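*Asks:* Sharing a sequence plus its predicted fold:
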Amino acid sequence: MTKAIIFREAGGPSVMRWEDVTLGKPGPGEVRVKHNAIGLNYIDTYFRSGLYPSPLPASPGMEAAGIIEELGDGVTGFAVGDRVAYAGRPIGAYSEERNLPADILIKIPDSIDDQTAAAMMLQGMTVEYLLQRTFHVKPGDTILFHAAAGGVGLLACQWAKKVGATIIGTVGSEEKAKLAKEHGCDHVINYRTENFVKQVRDITDGKGVPVVYDGVGKDTFEGSLDCLQSRGLMVSYGNASGPVSGFDLGILAAKGSLYVTRPSLMDYTASRSELEQSAADVIKMVETGALKITVNQTYHMSEAVKAHEDLEGRKTTGSTIFTL
């Protein structure tokens, strides 16, 4: 027997339970991984709440680091004892150990510890594709990044600063503003006390920005469009405040022939080569010190309910991990 967080119905954090589960042998193409650290990400709440439907009962979680304990038939390129990390489907990382497809695993160098590895994969690869492939941020670009003090936001500020861009970030408190500045954010706007559209226009001398990265969703979506310059790109990669609905495409023309995309990490790492390249870029940034993974909250895996309450209550900053 092993333990995992299980939810049998969609709903709030309280639907999750820390339970004994039976884990069989890994199937063909699978490995058994013993987790040492597990990442908490906002997408976990989407599966738990039912916003992203999944067969029930289920265990949330898309990111973890650990050690391979057993190989299924046909697995090559990995060995028992390898240190590995992963980010992606199938969900189920909230567990002491699990069987999962070997082709989503990435070997982790000894220079990176388990807690860092568990916190860097999903958020780090998200930043990689957002800044390098969804919109290729170049030296001299000015970008707007919402939730700049969150896990993805802090990494994005560092990465964009390394590229040579100017970062405008939004936050919800003075404490978070300080944190964003410490990680490379050039201009920080407290959206609770300031009009972020006006501030962005003032900072850019009325031009607006070529790209907005928005993981907040319905609360910031329309304002984000007003921050874009003509033919600018709105990257809506999350919906922490709720999904955007009932959107009139005609608004894009009225506001300057704008573009909108709703990307996901799974589509940007769909092939093994894309996954390996994205992970390699993140690992290199971490190993060279260009990307510092800030783990500001740690919970035992049995405290998943509390962790989700804090995350959805906007009480967390940077990255959060579960220990076992």
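*Replies:* The structure has been received and is ready for your questions.
*Asks:* Only C-alpha atoms from now on, for both contacts and neighbour counts.
*Replies:* Noted.
*Asks:* what's near enough to touch the closest residue to residue 109 other than its chain neighbours?
*Replies:* Counting by CA to CA, 6 or more residues apart in numbering, residue 83 is the residue found nearest to residue 109 once chain neighbours are left out, at 7.7 Å. By CA atoms under 8 Å, 6 or more residues apart in numbering, the contact list for residue 83 reads 65-68, 107-109.
*Asks:* residues in contact with stretch 136-143?
*Replies:* For stretch 136-143, using CA under 8 Å, 6+ apart, the contacting residues are 130-131, 160, 163-168, 209-213.
*Asks:* Now restrict those to buried residues only.
*Replies:* Neighbour counting with 16 or more other CA atoms under 10 Å marks 130-131, 160, 163, 165-168, 209-213 as buried within the contacts of stretch 136-143.
*Asks:* Could you tell me which of those are located in strands?
*Replies:* Among those, the members falling in strands (DSSP state E) are 166-168, 209-213.
*Asks:* now those residues as a markdown table including distance to residue 232?
*Replies:* Formatted as a markdown table, those follow (distance: CA to CA, whole Å):
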| residue | distance to residue 232 |
| --- | --- |
| 166 | 16 |
| 167 | 16 |
| 168 | 15 |
| 209 | 7 |
| 210 | 5 |
| 211 | 6 |
| 212 | 8 |
| 213 | 11 |
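*Asks:* of all those, which comes closest to residue 54?
*Replies:* Set against residue 54, the nearest of those by CA to CA is residue 213 (26.8 Å).
*Asks:* alright, now check it against this:
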Amino acid sequence: MATRVVVRRTGGPEVMETESFEPTRPGPGEVLLRQRAVGLNFIDCYFRTGLYPTPLPFTPGFEGCGIIEAVGEGVDLKVGQRVAYGTGPIGAYTDMRVMPAAPLVPVPDAIPDEVACAMMLKGMTARYLLRRTFRVEAGQTILIHAAAGGVGLIVCQWAKHLGATVIGTVSTDEKAELAKAHGCDHPIVYSREDFVARVKELTDGKGVDVVYDSVGKDTFLKSLDCLKRLGMMVTFGQSSGKVEPFDTGLLAQKGSLFLTRPTLFSYVAERQDLLETAKDLTDVVASGAVKIQVEQKYPLADAAAAHRDLEARKTTGATVLIP
């Protein structure tokens, strides 16, 4: 028997329950995966609360790493091969799962299971943000909100590796130190500093080339004020709530700004794009240019506690669930 987390009604962390089940055999294009680690991400909370609707009941989670136990017809992966995924399909909070082979990528031996798991969704998100949505180059200046979070720490390191100046917002002095240790040149503690004024001060009034904002409602309009003329606003999450409707003429008034709302799933919809994205990520991690910090580990059965800590901003870096 295997164990999984199930959500039968949307709501708080308490709606997640564990149950035993018998895995099926993989069909064509599928594998049976024994998972060694499962990733925790804010998108899991969005589905749990119903912010992102999905049919009930469901098992949360989009990210994992494990060993292939069996393969169906037409699968070019092998039994015993170690693989990871970061784009679902939904259903990762389990110790065994049958899933499509298409999202799976091989994991180099140099990268441990927990790191491989923790880096996939966040790391591939950082890759599309920095290399495709807005291609960061040496000499540019970026602003990343939640700089001490899972995506934030990767973005700080990768952007610094690319030669950019990195400004980041954090909630505490401890998180400021963590972000600074991971490549953030100028951490701003937003609980006591006006981050717009500080960004203007750091950029001699010019503003930054790009803002990466996963916070949403609480930071969106102020983030626009941090951009230079023709700068780009990238809103890729909404941990504080949805961005409220606004007059797009505001973008013109603030300097003909660009605005985009990308998702990782669009950037890796084709297998070749997925493989290229994953290779770029594994290369920078294996080289040591980007270090993945797994700061918290919870038993899979304690997924509710992990969600509570994540939503209360008690976590830093990456968090994994251990089946």
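*Replies:* Looks like it came in fine. As the structure is a prediction and not an experimental result, all values here were calculated from the model.
*Asks:* can you give me the helices in the stretch 1-150 of structure 1?
*Replies:* 42-49, 114-129 (DSSP state H, counting those that start in this stretch).
*Asks:* tell me the most buried of those?
*Replies:* Comparing those by mean neighbour count (mean count of other CA atoms under 10 Å), helix 114-129 ranks first with a mean of 26.
*Asks:* same for it, what does it pack against?
*Replies:* strand 30-40, strand 63-71, strand 83-87, helix 151-163, helix 265-268, helix 272-287, strand 319-323 (3 or more CA pairs under 8 Å, 6 or more residues apart in numbering; DSSP states H and E).
*Asks:* Out of the ones you listed, which gets nearest to residue 181 of structure 1?
*Replies:* It is, among those and with distance given as CA to CA, helix 151-163, at 8.7 Å.
*Asks:* Give the buried residues for that closest one.
*Replies:* So, applying 16+ other CA under 10 Å, buried residues of helix 151-163 of structure 1: 151-161, 163.
*Asks:* Tell me what angle it forms with strand 209-214.
*Replies:* 150 degrees (axes from the mean of the first three to the mean of the last three CA atoms, to 10 degrees).
*Asks:* Could you measure from the most centrally placed residue in structure 2 over to residue 294 of structure 2?
*Replies:* With distances taken as CA atoms, centre = their mean, the residue of structure 2 nearest its centroid is residue 122 (3.0 Å). From residue 122 of structure 2 across to residue 294 of structure 2, the span is 12 Å (CA to CA, to the nearest Å).
*Asks:* what does residue 242 of structure 2 give?
*Replies:* Taking CA to CA, one finds residue 242 of structure 2 at 28 Å from residue 294 of structure 2.
*Asks:* Between these two, tell me which one has more neighbours.
*Replies:* Legend: neighbour count by other CA atoms under 10 Å for residue 242 of structure 2 and residue 294, higher for residue 294 (17 against 14).
*Asks:* give the contact list for the more buried one.
*Replies:* Counting by CA under 8 Å, 6+ apart, residue 294 of structure 2 has contacts 114-115, 118, 317-320.
*Asks:* ok, which pair from the residues you listed is furthest apart?
*Replies:* Pairwise distances across the contacts of residue 294 of structure 2 peak at 12.7 Å for 114 and 317 (criterion: CA to CA).
*Asks:* what's the closest non-adjacent residue to residue 63 of structure 1?
*Replies:* residue 87 (4.3 Å).
*Asks:* circling back: figure out which of the helices of the stretch 1-150 of structure 1 is closest to residue 305 of structure 1.
*Replies:* helix 42-49 (10.5 Å).
*Asks:* Check the mean deviation of the closest one from structure 2.
*Replies:* In the superposition with structure 2, the average deviation recorded for helix 42-49 of structure 1 is 0.6 Å (mean CA distance after the TM-score superposition for structure 1).
*Asks:* Tell me which other helices or strands that helix touches.
*Replies:* helix 304-312.
*Asks:* what does the helix it packs on contact?
*Replies:* Here helix 304-312 of structure 1 has contacts from 5, 13-14, 16, 42, 45, 240, 299, 316, using CA under 8 Å, 6+ apart.
*Asks:* and those, which of them are in strands?
*Replies:* 5, 16, 299.
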